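Colleague: Show me how the following folds:
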Amino acid sequence: MTAIPVTVVGPKESGKTVYLASLFRRLAMQRDDVGFFVQVSPEQAKKLNNIYQEIVAPDTWPEATLLAHTPEWEFACSVRTGQGRVFSPFTVSYLDFAGEHLTGSGETETGKHVWERIRKSEFLLVLLDGVKVLRCFDGDYRLVDELVPVFNALQSNNAVVHFVVTKWDLLEAAGHTVGTVLDRLQEHDDFRACFEDRLRRAGEAGALRLIPVSSLGAGFAVPGPDGETMIKKGRFPRPQNVEVPMMAVLVDLFDKTLKDMERAQPGRPDDDALRRRTSQLDRLRTFRKRIPAVRAFLQARAATSPAARVVRDTMLDALVDYVDRQVSEYDRKIEHDVARLRGRVTQARTEKEALIGLVRSFRATLADFEVAHPGSSVLGKAS
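Modeller: Got it, this is the predicted structure:
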């Protein structure tokens, strides 16, 4: 199956390897509080599990990704139904680059490939080390300085961007919230300029999220005396929110497809006028009327957009049915209860039903997440 390509970037020691291993372990089994699981190749499952075992071992941490090594991890999002069937309606491919590429010269062939991939990416997962974020509150903004090359790459694309703040348990213990973190990061001129540019381009740019995660959970490790080395405390890991970015990828792909189609329509009013005059329901109804043009649009976009190819090849029928259901439920004012929606996913009879069920349950989960962490969805909806 064609995979949704996500480029994972972050400064050295931002926790990319730990995050991906934790994501695998969290989703290796279908859990009631998540409602799905992931399948990976046996070779990758073994590698990720070995990394995780190094993480939980008393005195070791996994080695950082080598500069010349750019692993690509494919996670097939899967659902086991009540009838024992397994559907895998979409796959996310995470391309993991060494953090040194953000601060190195980029003169190697691998480095050039890294930056070409970042510039062309439609989905960027940017990991921010929670320890370095904490230092921003003391006036140490080296983290933002390291991210300036990424900000520069964002000037020339409209990618969906998920800033994932790792080690969130440390920030939470210090009394910080998504709002206070975002405010503090914007104290740096470069971060604020990037942030404001994305807001100005809300009509064209993909979603922008700031997602707090803890790959290992509260109390598993704390900063040592040097403020950098993480010291393990002997507790059992309990990951928090690691699955949220994966959920957001599918929801934001659907929303970005609807937004891009809307922008491609001739005679479309400017974005501000559109936001004033039309409701989300009106726009969904308009999309439904234009279904005959959808296939032609995606066919044209697929030539240059891997994400559009995924929708065209594996998700188009589900996208159309999803819009139909959204319109119907707007009319009936149906409440979106996450547990109920997860239960419906396990009743799916086809892969298309499983995909529709997942995107609806993911959207409801993200809505609850935004309530718990106000401000995490900066540009989370199709604008």
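Colleague: C-alpha from now on. contacts and neighbour counts both.
Modeller: Noted.
Colleague: So the residue lying farthest from the centre of the chain: helix, strand or coil?
Modeller: Farthest-out residue of the chain from its mean C-alpha position, per CA atoms, centre = their mean: P225, at 32.9 Å. Secondary structure, DSSP: H, G, I helix; E, B strand; the rest coil: P225 is coil.
Colleague: Counting residues, name the longest strand you see in the chain.
Modeller: When the chain is parsed with DSSP state E, its longest strand is strand 86-96.
Colleague: which residues touch it?
Modeller: The contact list for strand 86-96 (CA atoms under 8 Å, 6 or more residues apart in numbering) reads 1-9, 16, 70-80, 246, 314, 350-352, 354-355.
Colleague: Same check on stretch 235-254?
Modeller: With CA under 8 Å, 6+ apart as the test, stretch 235-254 has contacts from 19, 22-23, 26-27, 56, 92, 123, 160, 162, 164, 206-207, 211-220, 307, 319, 359, 362-363, 366, 380-381.
Colleague: How far away from the center of its chain is stretch 215-225?
Modeller: From the chain centre to the centre of stretch 215-225 is a distance of 23 Å (CA atoms, centre = their mean, to the nearest Å).
Colleague: Next, the second sequence, to be compared with the first:
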Amino acid sequence: MKNYSIITLGASGSGKTIFLASLFKVFSIQGKFGFSLDVQDSSKRMVMNKVFADLTTGEQWPLGTRNISEWALTAYVNNSEISKVPACKITYVDYKGGLITDVSTKDEENYGGYNDLETYVKEADAVLVILDGQKLLSLMQDHDLTNKVVFRWLNEDLSALMQMVDKCNKYIPVHFIISKWDLLEGSYSLPDVKKRLLNNVPEFYNVVDNRRKVSCPVRLIPVSSLGKGFAVLQPDGQMKKLSVNPHPMNVECPLAFALTDKLPNPGRSKQKPFKPTVWDWIVIGLCIALIQPSNGFVLIIAIVYFGFRLLRNKKQRLNEISSSEEAFEQILSKCQEIKKQFNADFPDSDLAKIPSFKSR
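Modeller: As a prediction, this is how the structure comes out:
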């Protein structure tokens, strides 16, 4: 069974913990996306459920991650008997956001954690980089870059993130998640944000361009872990909760891209050969006995019959999932559907398709 290592990078307050909790909530039971995720450690499952419950009912926002932690997830697909068939394992690495920006060589514990984080990045199968949507909103509003908070975010948090991304294998997919997209949506489009980042953040431009040159998947993915209307930005910069009914947006998309972009032929499943049944052989025998050069009616019946059988056989293959390989193939197929819909909604998200940035 395949095992994917996915690490999410982001500064403190960018929304890493909330994204993980929302992702687990969306995939906790198989629904419209065709597969589910479960945590191997039952105590961690309880932690994720509590984090999401605190998000929806508590007045305060949950605390961020305190150290590096691994979440051992298993992806499952239900077969025709609603039994869970394991498809693949996903090791999701989470860490304290300040580990990138607040680290000091005098702090041996933090410094060791930073080195561990570098190792995780270099060995990951996919890297998800969370760009704080609230900070991006300030960047979009600060046309002349005179806001000291924005300037510090660009030159500290974002710069440190890009330096860390540059350490990962250049053939490993890197996707930039724009968190809190509900703050930007309606005022700015994805092309607006993309242009601003490429034109005003040299480190971002260089990371994207280096990966583009080696045809490595890289894109911007707008995400709202709780959905529009759940919270509103206050004048003091704090987020005030308004609703107890979150409606996550696009949280499934980073996972879909992470699982498929590294594969040479993502989503291309191996089809089982068509095996004739006893009735099929009887029909074949009758057709051979009855068919004549001038009798096209029997030929039409044979074409209709076997056309129906092929369609039915295909449908049975989708329903009769018995092995991890078959379950994984179905997940890849579902991920392709998610990607197709996302690309239709956000056609400007793919940064690798930009032929040249010289005119930026």
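Colleague: Can you calculate the TM-score here?
Modeller: The TM-score (TM-score structural alignment, normalised by the length of the second structure) is 0.75; 294 aligned residues with a CA RMSD of 2.4 Å.
Colleague: measure the residue farthest from the centre of the first structure to G99 of the first structure for me?
Modeller: To G99 of the first structure, P225 of the first structure is 24 Å away according to CA to CA, to the nearest Å.
Colleague: where do the strands sit along the first structure?
Modeller: Using DSSP E, strands in the first structure cover 3-9, 37-39, 72-80, 86-96, 123-128, 160-165, 208-212, 221-223, 230-232.
Colleague: Quick check: closest non-adjacent residue to T17 of the second structure.
Modeller: G64 (6.1 Å; CA to CA, 6 or more residues apart in numbering).
Colleague: Next up, the contacts around the one you found.
Modeller: Going by CA under 8 Å, 6+ apart, the list of residues near G64 of the second structure reads 12-13, 16-17, 96-97.
Colleague: could those residues go into a markdown table alongside distance to R152 of the second structure?
Modeller: Shown next, in a markdown table, are the contacts of G64 of the second structure (distance: CA to CA, whole Å):
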| residue | distance to R152 of the second structure |
| --- | --- |
| S12 | 14 |
| G13 | 15 |
| K16 | 20 |
| T17 | 23 |
| K96 | 19 |
| G97 | 16 |
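Colleague: Of those residues, just say which sits nearest to D345 of the second structure.
Modeller: Of all these, K16 has the smallest distance to D345 of the second structure: 23.6 Å, by CA to CA.
Colleague: My read is that that closest one contacts G10, right?
Modeller: Yes - applying CA atoms under 8 Å, one finds K16 of the second structure in contact with G10, separated by 6.6 Å.
Colleague: ok, residues contacting stretch 23-40 of the second structure?
Modeller: Defining contact as CA under 8 Å, 6+ apart, one finds that stretch 23-40 of the second structure is touched by 45, 48-49, 52, 71-78, 225, 248, 251-252, 331, 334-335, 338.
Colleague: wait, stretch 327-334 of the second structure
Modeller: 33-35, 76-77, 85-88, 256, 259-260, 266-270, 318, 321.
Colleague: Give the PyMOL command for selecting the buried subset of these.
Modeller: Of the contacts of stretch 327-334 of the second structure, the buried ones can be selected in PyMOL as follows, counting by 16 or more other CA atoms under 10 Å:
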select buried, resi 34+35+76+77+85+86+87+88+256+259+260+266+267+321
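Colleague: any common contacting residues for K16 and G10 of the second structure?
Modeller: Common contacts of K16 of the second structure and G10, defined by CA under 8 Å, 6+ apart, comprise I130.
Colleague: rewinding a little: now the angle between strand 3-9 and the longest strand of the first structure, please.
Modeller: 30 degrees (axes from the mean of the first three to the mean of the last three CA atoms, to 10 degrees).
Colleague: corresponding residues in the second structure for strand 86-96 of the first structure?
Modeller: Alignment of strand 86-96 of the first structure against the second structure: residues 84-94, by TM-score structural alignment.
Colleague: Comparing the matching stretch with the first structure, how large is the average distance?
Modeller: Compared with the first structure after the fit, stretch 84-94 of the second structure shows a mean deviation of 1.1 Å (mean CA distance after the TM-score superposition for the first structure).
Colleague: how distant is that stretch from the center of its chain?
Modeller: Distance, stretch centre to chain centre, for stretch 84-94 of the second structure: 13 Å (CA atoms, centre = their mean).
Colleague: Now do the counterpart of D183 of the first structure in the second structure against L139 of the second structure, distance only.
Modeller: Aligned counterpart of D183 of the first structure in the second structure: K195 (TM-score structural alignment). The spacing between K195 of the second structure and L139 of the second structure, counted by CA to CA, is 12 Å.
Colleague: Same question for V174 of the second structure.
Modeller: Taking CA to CA, one finds V174 of the second structure at 22 Å from L139 of the second structure.
Colleague: of these two, who's got more company?
Modeller: Remark: of V174 of the second structure and L139, V174 carries more neighbours, 28 against 23, as counted by other CA atoms under 10 Å.
Colleague: and that one, what pairs with it in the first structure?
Modeller: Match for V174 of the second structure (TM-score structural alignment): V161.
Colleague: got the contact list for that match?
Modeller: 123-126, 206-209.
Colleague: Buried ones in the host helix or strand of I301 of the second structure, by neighbour count?
Modeller: Counting by DSSP states H and E, the element that carries I301 of the second structure is helix 296-319. Within helix 296-319 of the second structure, the residues that count as buried by 16+ other CA under 10 Å are 298-299, 302, 309, 313.
Colleague: count of neighbours near A293 of the first structure?
Modeller: Counted with other CA under 10 Å, A293 of the first structure comes out at 12.
Colleague: try S105 of the first structure
Modeller: Per other CA under 10 Å, the neighbour tally for S105 of the first structure reads 10.
Colleague: Give the closest residue to it in space, chain neighbours not counted.
Modeller: Among residues not flanking S105 of the first structure along the chain, G111 sits closest, at 7.9 Å (CA to CA, 6+ apart).
Colleague: And that neighbour, what's its match in the second structure?
Modeller: Counting by TM-score structural alignment, the partner of G111 of the first structure is Y114.
Colleague: still on that earlier bit, what about the contacts of stretch 235-254 of the first structure, which are in helices?
Modeller: 19, 22-23, 26-27, 56, 307, 319, 359, 362-363, 366 (DSSP state H).
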